[in-house]
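next come a sequence and a model predicted from it.
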Amino acid sequence: MDEVSAFLIQYGWIVLFSVVFAEQIGLPLPAIPVLLAAGALAGAGKMNLAFAVLLSVVACLSGDVVWYELGRHRGRQALNLLCRIALEPDSCVRRTENFFTRHGTRALILAKFIPGLSTLAPALAGLFGIGHKRFLLYNGLGAALWTLAFILPGYVFSSQLEAIASHEARVGTFLLVALGIGLLAYIVYKFVHRQRVLRELRIARITADELKDLMDNRQEVFVVDLRGELDREADPYTIPGALRMTAEELEQRYHEIPRHRDVILFCACPNEATAAKMALMLRRKGITNVRPLAGGIDAWREREFPLEATARQAEPERVRAL
């Protein structure tokens, strides 16, 4: 804390804005220690509390607006970019979509306090067409609450934090090394696990052309659309005859999947990660003739193969709800 505080005293507002902005756009820079340090400095009379709060909120909103606009204008490309830098790309979009389904627009407030969802939520808000005013209202409220949640404790416990910082100066090197090794080990584990899962399914994938040939030759194929509710609302088309079933539903209803037919799973996430994960799950259940669709629904659409329209509303009811 003492090093962060000294850095803030020297560079002040630039550091606070830059670190908060960087975290919100997805860079691995922790903003919480900086917010705590800013609050402690304000408590010691070395920084203006109100301006620090305002600056953090503006930085937070600035980063979120970048992803919101990318979500509006680039759609799935923005989400794919975010998931490619995530540790768990197989679940990042699905978790956030489910969060939106449960909480509606209020998810923009709550997501600020959940690692992994904070950066993704603004992009999904743009993708699903949440209006600018509503986005700024709810996301701004979330940014303010998130900022206050960490600046105010620093302000209130300024003297205690200073004492802790003094103690950490003596044992800080050991703790930082231990935490660094632990974090590095976690990242390596997640990366290796991700690559192993994708490698296991890569050789078993089916291409859009191969699936189309099977369907044209009237082969018995069982196609499952794994996209979530909000994802389908944003893109209300699917492969003809596909059964719509979310990944969560498939985990509960896997017994409905035929064991003696070719089963094809597809989603809209990077590297067909959700489809790959569900294919592994079905194989563990004894359903062996299962393959993910390479490239998902986007690959099918790029080949200009036929699509089947599904019912669509102007905006998902749960997202409209206040």
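Thanks, I have the structure now.

contacts, neighbours, all on C-alpha from now
Noted.

which ones are touching V4?
By C-alpha atoms under 8 Å, 6 or more residues apart in numbering, the residues touching V4 are 33-34, 37.

for the residues you listed, give me JSON lines that also has neighbour count.
Shown next, in JSON lines, are the contacts of V4 (neighbours: other C-alpha atoms under 10 Å):
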{"residue": "P33", "neighbour count": "16"}
{"residue": "V34", "neighbour count": "24"}
{"residue": "A37", "neighbour count": "30"}
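
format those as a markdown table; extra columns: distance to Y189 and secondary structure.
Below are these laid out as a markdown table (distance: C-alpha to C-alpha, whole Å; DSSP: H, G, I helix; E, B strand; the rest coil):
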| residue | distance to Y189 | secondary structure |
| --- | --- | --- |
| P33 | 25 | helix |
| V34 | 28 | helix |
| A37 | 31 | helix |
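
for the stretch 101-250 of the chain, which segments count as helices?
Assigned by DSSP state H, counting those that start in this stretch, the stretch 101-250 of the chain shows helices spanning 107-110, 120-127, 132-156, 158-202, 208-216, 229-234, 247-253.

for L211, state which of the contacts of V4 is nearest.
P33 (51.1 Å; C-alpha to C-alpha).

returning to what we had before: and of the helices of the stretch 101-250 of the chain, who's closest to W67?
Here helix 120-127 is closest among the helices of the stretch 101-250 of the chain (C-alpha to C-alpha), at 4.8 Å.

quick one: contacts of the closest one?
Taking contacts as C-alpha under 8 Å, 6+ apart, the residues outside helix 120-127 that touch it are 64-65, 67-73, 75-76, 78-79, 82, 92-93, 96-97, 107-108, 111, 135, 139, 234.

next up, a structure to set beside the first:
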Amino acid sequence: MALLQQNWLYGITLVATVIFLETGLVILPFLPGDSLLFAVGAFLGISGIFPVPALAILIAAAFFGDLINFKIGSSRVGSTIIKKQWIRPAHLSKARGFFERFGGVVIIMARFIPVVRSVAPFLAGMAGMNPARFLSYNIIGGMLWCILLVMAGYGLGQFVWVQANLTLLAGLIIAISLLPLGVQAYRKRR
């Protein structure tokens, strides 16, 4: 946060890089996108900085990250994974059917679920989701994700309690965003 206070544009660029890497590389799902977006919003609110320029940068990073991840999934990398049968043909067939039926909703909702956020565009590319359809849902999902989390942080950043407990709130956001994965893992074990 000190970096953001000294030069907010440099700090936003650094956060945008993390967002791009988390969404753009299927191997980096552990990066803290949700909490970073909320923290940036809180910082902007605390500092009284108009959020629209930061949002534009963050939305672009989220959009291009997913686009790169989709392209990797639909490239030789995805083809190699399919040819070597690292993913069973039956699972790939199910994924294709799933993305044909629910692809748009998955791309939008995946933004709000850690790990899934990094995997969904890659699988959509591997499964052969229509690129134009992917692009439209990618921009909608990226905008919703960034705007909702940044503006939640921005609005809550006005409160003294939030200013004093920003680290705690970022941890809670991570915990809440991991909750659906925990529920799914619990159900699968049962």
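Structure received. In this text, all values refer to a predicted model and were calculated from it rather than measured experimentally.

from the contacts of V4 of structure 1, pick the one nearest M215 of structure 1.
P33 (56.0 Å).

please give the element, helix or strand, for F51 of structure 1.
Element membership for F51 of structure 1 (DSSP states H and E) is helix 49-74.

can you tell me which helices and strands that helix packs against?
Counting contacts by 3 or more C-alpha pairs under 8 Å, 6 or more residues apart in numbering; DSSP states H and E, helix 49-74 of structure 1 packs against helix 13-24, helix 32-43, helix 76-84, helix 120-127, helix 132-156.

could you dump these into TSV and include distance to V53 of structure 1?
Formatted as TSV, the helices and strands packed on helix 49-74 of structure 1 follow (distance: least, C-alpha to C-alpha, whole Å):
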stretch	distance to V53 of structure 1
helix 13-24	10
helix 32-43	9
helix 76-84	27
helix 120-127	21
helix 132-156	6
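
to E302 of structure 1, which of those lies closest?
Taking C-alpha to C-alpha as the criterion, helix 76-84 is the member of these that comes nearest to E302 of structure 1, at 13.9 Å.

contact partners for the residue positioned nearest the centre of structure 2?
With distances taken as C-alpha atoms, centre = their mean, R111 lies nearest the centre of structure 2, 4.2 Å away. If a contact means C-alpha under 8 Å, 6+ apart, then R111 of structure 2 has 117, 141-142, 145 as its contacts.

try A175 of structure 2
Neighbouring residues of A175 of structure 2 by C-alpha under 8 Å, 6+ apart: there are none.

report the separation between it and F30 of structure 2.
In this structure, A175 of structure 2 and F30 of structure 2 are 13 Å apart, going by C-alpha to C-alpha, to the nearest Å.

how about the helix holding F51 of structure 1: buried residues?
49, 52-53, 55-65, 67-72 (16 or more other C-alpha atoms under 10 Å).

what of stretch 95-104 of structure 1?
Neighbour-count burial for stretch 95-104 of structure 1, counted by 16+ other C-alpha under 10 Å, picks out 96-101, 103-104.

ditto for stretch 19-27 of structure 1
Residues 19-26 are the ones in stretch 19-27 of structure 1 that count as buried (16+ other C-alpha under 10 Å).

hang on, the earlier thing: okay, the helices and strands packed on helix 49-74 of structure 1, which one's buried deepest?
Scoring those by mean neighbour count under mean count of other C-alpha atoms under 10 Å gives helix 120-127 as the most buried, with a mean of 27.

residue range for that one in structure 2?
Mapping helix 120-127 of structure 1 onto structure 2 (TM-score structural alignment) gives residues 119-126.

hmm, back to that, export the helices of the stretch 101-250 of structure 1 to TSV and tack on distance to L41 of structure 1?
Output for the helices of the stretch 101-250 of structure 1, formatted as TSV (distance: least, C-alpha to C-alpha, whole Å):
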stretch	distance to L41 of structure 1
helix 107-110	27
helix 120-127	31
helix 132-156	7
helix 158-202	7
helix 208-216	58
helix 229-234	43
helix 247-253	46
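
which of these sits closest to A299 of structure 1?
Going by C-alpha to C-alpha, the one of those nearest A299 of structure 1 is helix 208-216, 6.4 Å.

and the closest one, which stretch of structure 2?
The aligned range for helix 208-216 of structure 1 is empty, by TM-score structural alignment.

and that helix, what does it pack onto?
Counting contacts by 3+ C-alpha pairs under 8 Å, 6+ apart, helix 208-216 of structure 1 packs against no other helix or strand.

nearest to P292 of structure 1, of the helices and strands packed on helix 49-74 of structure 1?
If you check each of these against P292 of structure 1 by C-alpha to C-alpha, helix 76-84 wins as the nearest, at 17.5 Å.
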